[in-house]
Every structure is written in structure tokens, then in C-alpha cells.
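# mind folding the following:
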Amino acid sequence: MRLLHCVPGALEPSGNLCSPPPPRRQWSGLVEWRESSVNEDRFWGSFGPQPPPHPRRWSPHDDHIARASLSPNVLPSSSPPRPSTKSYLSHLSFSCWRNGRLTVGAACLPDHPARPGRPKLVSPKEIPQHKRSGIPLNAYMLHNLAHVELNAIDLAWDTVARFSSLHDVLGDQFFSDFARVADDESRHFGWCSQRLTELGFSYGAMPAHNFLWKECNKSSGDITFRLAVIPLVQEARGLDAGPRLVQKLIGFGDHRTSNIVAKIVDEEVAHVAVGVFWFTLICQKMGRPPSDTFKGLLKEYNVELKGPFNYAAREEAGIPRDWYEDSSINDGTKKRLSEVCDRLATIISLEQENTKLV
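Model (predicted):
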């Protein structure tokens, strides 16, 4: 694995990466997010997230989670779990970790996580357009988001398990951060799945693609590229696209789904911020400038950054513009794109406030 081409003195005597100066424009909510209690608001009620009215009870079948280590808990290579079960196991694993009942451990990972029989996985070009899908626009968009969230659960746990051999260097906090990300994503998937059911559909109702996991496989041997391509590219794209998705749902008249998506987008800022924190820290300890390293990795692995960018959300998450912005775009165009994103965010905020008054 590519990581430890470090400069002398980069490690503390304990072997853990020492705390760096905070990255520039670090997300202000990072400490609070890390220290918060386990989030039990896994049901979307009449007024937003709340604990489930009928929570799943601990059963003897769950004992293996409490006795296991963190890494192998939710990445089984056989007997594909139902997505709802994977979501539950993710939450249970993080809860046990947060309560001090698990160690990081190690795992022998399969090439890909267990997948249910549906949805059928096809290439992105084979995904039917909305008009040919036979599914209403709100359910169509929500199904796509549910697929992203289910993949995000696997991506976060794969990061925990894939790089567990670096535990002595990275320390507990790295694995705690990405276990919390997995728990957040499992909650997001639960909201999407619940809403799909309310709309008369279920996850698996239409084909989906495997693009996200292919990007994960490309980064399986390089922790810097994993952090670059997943939190700083894929999840950051969610910050860019989220407001547009919310606006489409409002235009469709589905305010309940738009509120769910808006909440998910808001919580994704933390996941991008965690990626910025660890990418910056590792680059510092390797004696490499983060901006040049990020751009070099994307070029090496042929990863394309696509706008338009949500500058405000990216700045909040702590991604400096010079990491991703094309220097060939003139200042006038940059300003106009930024103004468009700001106006869109304002419109969405006003629309959401209006729905609360109805």
C-alpha cells in the first residue's frame, strides 16, 4: 500500500500520525460531529428525522457483531444480505464501536461486497432514462440516490477494513471517522428506502450501475487515492448535484422527498470534510503538498472533475478551490457560476421554509 514514504519524524513514538495544524478552511463542525452520540433518528417522521416507532430489537443472532472486530462486520463475501439488513448491521457495528465493545481488527476482503439479486447492475449508459423507466420522476430520482447511499455504506466499510493494516500509523480516529460515515450512510439509505415504500416502490425496482465500486477498486492499494476519489470527488459531487435534485423534487411537488434529500446533502458535508482532514494530514506527513498531490492522483488514475461546482458547500467542507477548479476558466465565468449556485441555494431554502408553513 502506498502511504509510508514519509519524511523522517513524521510519526509519533506511538506510531500514530500526530495532529497537524488544522487544514485551511477546515469544516467548523468536525469536532462536534466526531464527539456526537450515536444517531438513532433512522425514521423519517411527519416533522423530519426521528427514532423508529418500532425499533428492531437486539437478538441472539446479533451477538457475533459484539464479539467481532470492526473491520469484517458488514462486508460478507457470501449470502448477500438484504439492503435493510446491511443498513441495520452498519448501525449496530458503529454503535458497538462507539460504546467501546469492538477493536479495529483485520479482514480478508472480497473483490466486491455482497449484493442482492436486485437491482440488476448494468453500465451507466444502459440505465433507462426517466421517460422510459415507467417510474414517476420523484421515485426515479430517489431510487438513484438510494443506490448511491447503499454503495456509500460499502465504500466506507471497505475503507475501514482495507486499510486496517495501517492502524498503528493512522490510529483509532481514522477508523472511527469512517465507521461513523458508514453509519450516516446507512441512515440515509433507510430514509430513501422508507420513502420509496411510501411511494409504492422499493429499492431494486429499476437497474443501477456499478461505477462507484469500480472507482473503489482502483484505489484499493493507495490510501491517498482512496481519500481523493471517494470523499473528495464522488461525495463532493453530491454537494454539487444535491441542490439541483432538491429543486427538481420541489418542482415536481414532492416536498417530503425534497426535505429528505436536503437533509442528506447537508450531512454529506461532514463526509467530505473528513476526507479533506485525512488527505491533508497524510500528505503533510509524507512531505507532499496536498493540492499538487490531489491533482497528480486524478491525472494518474484518469479521474475527471465535472462542474458546475457548488462553491459554497465545497468551501464549507474545506476543499480549497485550487484543488479542483480549472485554471482555464476565466474569473467572470467563475463568478457567474458561483452566483448561480448561491441563488439556487437561496431558492431552495425559501421553498423549504414555505413547505413548513403549509
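
# make it CA atoms for all contacts and neighbour counts henceforth
Will do.

# excluding residues flanking it in the chain, which one is nearest Asp292?
Spatial nearest neighbour of Asp292, chain neighbours left out: Trp323 (7.7 Å); criterion: CA to CA, 6 or more residues apart in numbering.

# could you check the distance from the one you found over to Leu305?
10 Å (CA to CA, to the nearest Å).

# may I see the buried residues of the helix of greatest length in the chain?
In the chain, taking DSSP state H as the definition, the longest helix is helix 255-285. Neighbour-count burial for helix 255-285 flags 255-265, 267-285 (criterion: 16 or more other CA atoms under 10 Å).

# helix or strand right after that helix?
helix 290-300 (DSSP states H and E).

# what packs against that next one?
Packing partners of helix 290-300 (3 or more CA pairs under 8 Å, 6 or more residues apart in numbering; DSSP states H and E): helix 223-229, helix 255-285, helix 321-324.

# so which of the ones you listed comes closest to Gly238?
helix 255-285 (6.9 Å; CA to CA).

# let me see the ranges of the strands in the chain.
Remark: strands assigned in the chain by DSSP state E are 43-45, 48-50, 121-122, 208-209.

# nearest to Thr159 among these would be which one?
strand 208-209 (20.5 Å).

# tell me which other helices or strands the closest one touches.
strand 121-122.

# pull out the buried positions in stretch 176-189.
Buried, per 16+ other CA under 10 Å, within stretch 176-189: 176-189.

# hmm, who's touching it?
34, 41-42, 86-88, 90-91, 94, 97-98, 146, 149-150, 152-157, 159-160, 264, 267, 271, 274 (CA atoms under 8 Å, 6 or more residues apart in numbering).

# show me what stretch 138-151 is in contact with.
83, 130, 133, 185-186, 188-189, 192-193, 196, 199, 201-206, 208, 212-213, 245, 249, 252, 254, 257.

# to compare against the first, here's another:
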Amino acid sequence: MELRQCALQVLQLADPDQKSAAALSLQAQLATYSIAEKFTPSPAEIGTLPGHPERPLLLRHTEMARRSPATPEGRAVLVHAIAHIEFNAINLALDAIWRFDGMPPAYYHDWLRVAAEEATHFEMLRSHLRTQGYDYGDFPAHQGLWTMCEKTQHDIVARMALVPRTMEARGLDATPLIQRKLRQVGTSDALAAVTILDTILHDEVGHVAIGNHWYRWLCEREGLSPETHYAVLVRQYEAPRLKPPFNDEARRRAGFTETELQWLQQG
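Prediction:
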């Protein structure tokens, strides 16, 4: 079996349970897969990406209603939003595997590990939602992460720069703030969500570190300055300029340099 073709097939799956289970299965059976140096499926074989269920209803980011986590439904909306991010993150990792040719085997192994961990995160959050009487798909969601994935589909350097180390790295900043609000609520379900987010934050540092590693590897291969070229890519692809507060400690563990952290603060 060939890993990149299988990753595309999993990406095409619409059912969330099937997709997360298949991502975990790919990771568990990694040793049995070969990796194609070049993989060029036809447009018909690719189809419409990513596969996603009929629900949740997908809206623009600006159309999303905000609700207080002080209420049970508000907490469910919050957990649902994070679950949707994790579901999207499975897709992002799988897309990074099948789409880009000519990378070392370690690149594909890294992103498969990410896909499997994101699947675990999604399942944890979905299980938590179900204990509260809700399920994935019960609330609207947005596709901001996948939009940047589409923008960078022809440029692996931009993909590594602007998806894991920009869009996903934002989770390193946001998670402690979300946890603080949930601790203030103090109910058993809120505190259970805090514990789940501890696991997610720990793993996401590793995911962003993978993005940083391969971004710098690609820049070195192509004779680019990682810090200078990043600013060019932000402008070229109209990536959102991130705003403080930043989780500098987590970002350092994920491989950001002091110069990069200072650049973020300059806004």
C-alpha cells in the first residue's frame, strides 16, 4: 500500500467517525506503507476536497455568533468550535501528505503523526460534547483554516509557513485564555474541557514545531532566509496578522526564534 494515495482517500471521506478512525489506522500501520516520490492523481481522482459531512453548516467567520461559556449551551458551542478546528486539522495534515512531491520520508511520517493526533483530539472533544447532550454538527462552523490550505496548494514553502506556524500556532496563544475562562466557570463539564485542552495544547506545540522544522528545511534547500521570507509570504497570501497576547513560552518550545517573537509583537 502507498501512503500518499491512502492519505488522499482518507481526506476524501465525509463521515467524521470514519475519517478519524482511518487516520489513526494509517498511523498504526505506517510500517506497511511505501511512499511515492511523485504522486499525480487526476482531477477526477482528487474530486472535491476536503470530504466533510452535511453538518455542521459552514458560515463565514464574521457570521459566527458568540456565546458566553457561563451557560451550558455556550460551553457546548465553544467545545464544538474547537472540535471543528481539530477536524479541519486532520484534513490539513492529510493534504500536506498527498499534495507535495519530493520530500524526505520523515516529512510524510511527521504529518501522518499529526493527522492521527488531531483525530484523537477530535474524538476526545466529540465525546465530551455528547456527554453534554450535543454532537458535532449541532452548531455552525467556519472554514478559515482550509481557506489558507487552498491558497497555498501550489507552494509547499508557503503551506508550511502559513498553516502550521501561523494559523494553527494561533491555538498556542488562544488555548490558555480559553482554559482560564472555563476555570472561572468551574463546573464539572468546564473543568473536564480544561483537561482535554491540556492534552491538545501539549500536542499542538509538537505540531507547530513540525511546521517550523520543515519550513526552515525548505528555506535552507531553496536558499531563503526564513525570517525575511516569512514576511514576504504573509503579504503575498494575505495571511492574517496575528494580535497579542502571545504564548511566548509555548512558541519558543515550538521553535520560534526571539526575532520572530519580536516581529509578532510589532504587529
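
# now list the buried members of the contacts of stretch 176-189 of structure 1.
Counted by 16+ other CA under 10 Å, the contacts of stretch 176-189 of structure 1 give 42, 86-88, 90-91, 94, 97-98, 146, 149-150, 152-157, 159-160, 264, 267, 271, 274 as buried.

# middle-most residue in structure 2, spatially?
Ala89 (3.1 Å; CA atoms, centre = their mean).

# what sits against the counterpart of that one in structure 1?
In structure 1, the residue matched to Ala89 of structure 2 (TM-score structural alignment) is Ala152. Ala152 of structure 1 is in contact with 182, 185, counting by CA under 8 Å, 6+ apart.

# in structure 2, what range does stretch 178-186 of structure 1 match?
Using TM-score structural alignment, stretch 178-186 of structure 1 pairs with 111-119 in structure 2.

# before we move on, the earlier item: who wins for proximity to Lys356 of structure 1 among the helices and strands packed on helix 290-300 of structure 1?
helix 255-285 (9.4 Å).

# after superposing, tell me the mean distance of the closest one to structure 2.
Compared with structure 2 after the fit, helix 255-285 of structure 1 shows a mean deviation of 0.8 Å (mean CA distance after the TM-score superposition for structure 1).

# onto which residues of structure 2 does that helix map?
Counting by TM-score structural alignment, helix 255-285 of structure 1 falls onto residues 191-221 of structure 2.

# stretch 213-223 of structure 1 now?
With TM-score structural alignment as the criterion, stretch 213-223 of structure 1 aligns to 146-156.

# quick one: buried residues of the matching stretch?
146, 148-149, 152, 156.

# stretch 129-137 of structure 2 too?
129, 134-137.

# export these to TSV and tack on distance to Ala44 of structure 2?
Compiled in TSV, the buried residues of stretch 129-137 of structure 2 are given as follows (distance: CA to CA, whole Å):
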residue	distance to Ala44 of structure 2
Leu129	36
Tyr134	36
Asp135	32
Tyr136	29
Gly137	28
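
# and those residues, which is closest to Ala250 of structure 2?
Distances from Ala250 of structure 2 to these, taken by CA to CA, are shortest for Leu129, at 26.9 Å.

# what residue in structure 1 is paired with that closest one?
By TM-score structural alignment, Leu129 of structure 2 lines up with Leu196.

# next up, the contacts around the nearest residue to its match once chain neighbours are set aside.
Sequence neighbours aside, Ser202 is the residue nearest to Leu196 of structure 1 in space, at 5.4 Å (criterion: CA to CA, 6+ apart). Ser202 of structure 1 is in contact with 143, 193, 196, counting by CA under 8 Å, 6+ apart.

# ok, those residues vs Tyr311 of structure 1, which is closest?
Nearest member of the contacts of Ser202 of structure 1 to Tyr311 of structure 1, counting by CA to CA, is His143, at 26.5 Å.

# number of residues surrounding the aligned partner of that closest one in structure 2?
By TM-score structural alignment, His143 of structure 1 lines up with His80 in structure 2. When neighbours are counted by other CA atoms under 10 Å, His80 of structure 2 registers 26.

# likewise for Arg314 of structure 1?
The burial count for Arg314 of structure 1: 21, using other CA under 10 Å.

# counterpart of it in structure 2?
By TM-score structural alignment, Arg314 of structure 1 lines up with Arg251.

# right, and its match touches Leu172 too?
Yes: at 7.1 Å, Arg251 of structure 2 and Leu172 qualify as touching, with contact defined as CA atoms under 8 Å.

# roughly how far does the aligned residue in structure 1 for Ile35 of structure 2 sit from Lys120 of structure 1?
Here Ile35 of structure 2 is matched to Val104 in structure 1, going by TM-score structural alignment. Using CA to CA, we find Val104 of structure 1 at a distance of 33 Å from Lys120 of structure 1.

# of these two, who's got more company?
Shown here are Val104 of structure 1 and Lys120; by other CA under 10 Å, Val104 has more neighbours (21 against 14).

# what residues does the residue nearest to that one when sequence neighbours are not counted make contact with?
Take Val104 of structure 1 and drop its neighbours on the chain: the residue closest to it by CA to CA, 6+ apart is Leu70, 4.8 Å away. Shown in contact with Leu70 of structure 1 (CA under 8 Å, 6+ apart): 93-94, 97, 102-106, 160-161.

# now, the most widely separated pair of these?
Phe94 and Ala106 (15.7 Å).

# isn't the residue nearest to Asp292 of structure 1 up against Ser291?
Yes: proximity of Trp323 of structure 1 to Ser291 meets the contact threshold set by CA under 8 Å, at 5.1 Å.

# measure the nearest residue to Asp138 of structure 2 once chain neighbours are set aside to Thr120 of structure 2 for me?
Counting by CA to CA, 6+ apart, Pro56 is the residue found nearest to Asp138 of structure 2 once chain neighbours are left out, at 6.3 Å. Distance, Pro56 of structure 2 to Thr120 of structure 2, by CA to CA: 19 Å.

# just to revisit the earlier point, do you know how far the aligned partner of the residue nearest to Val104 of structure 1 in structure 2 is from Leu26 of structure 2?
Under the alignment by TM-score structural alignment, Leu70 of structure 1 pairs with Leu3 in structure 2. Using CA to CA, Leu3 of structure 2 is found at 8 Å from Leu26 of structure 2.
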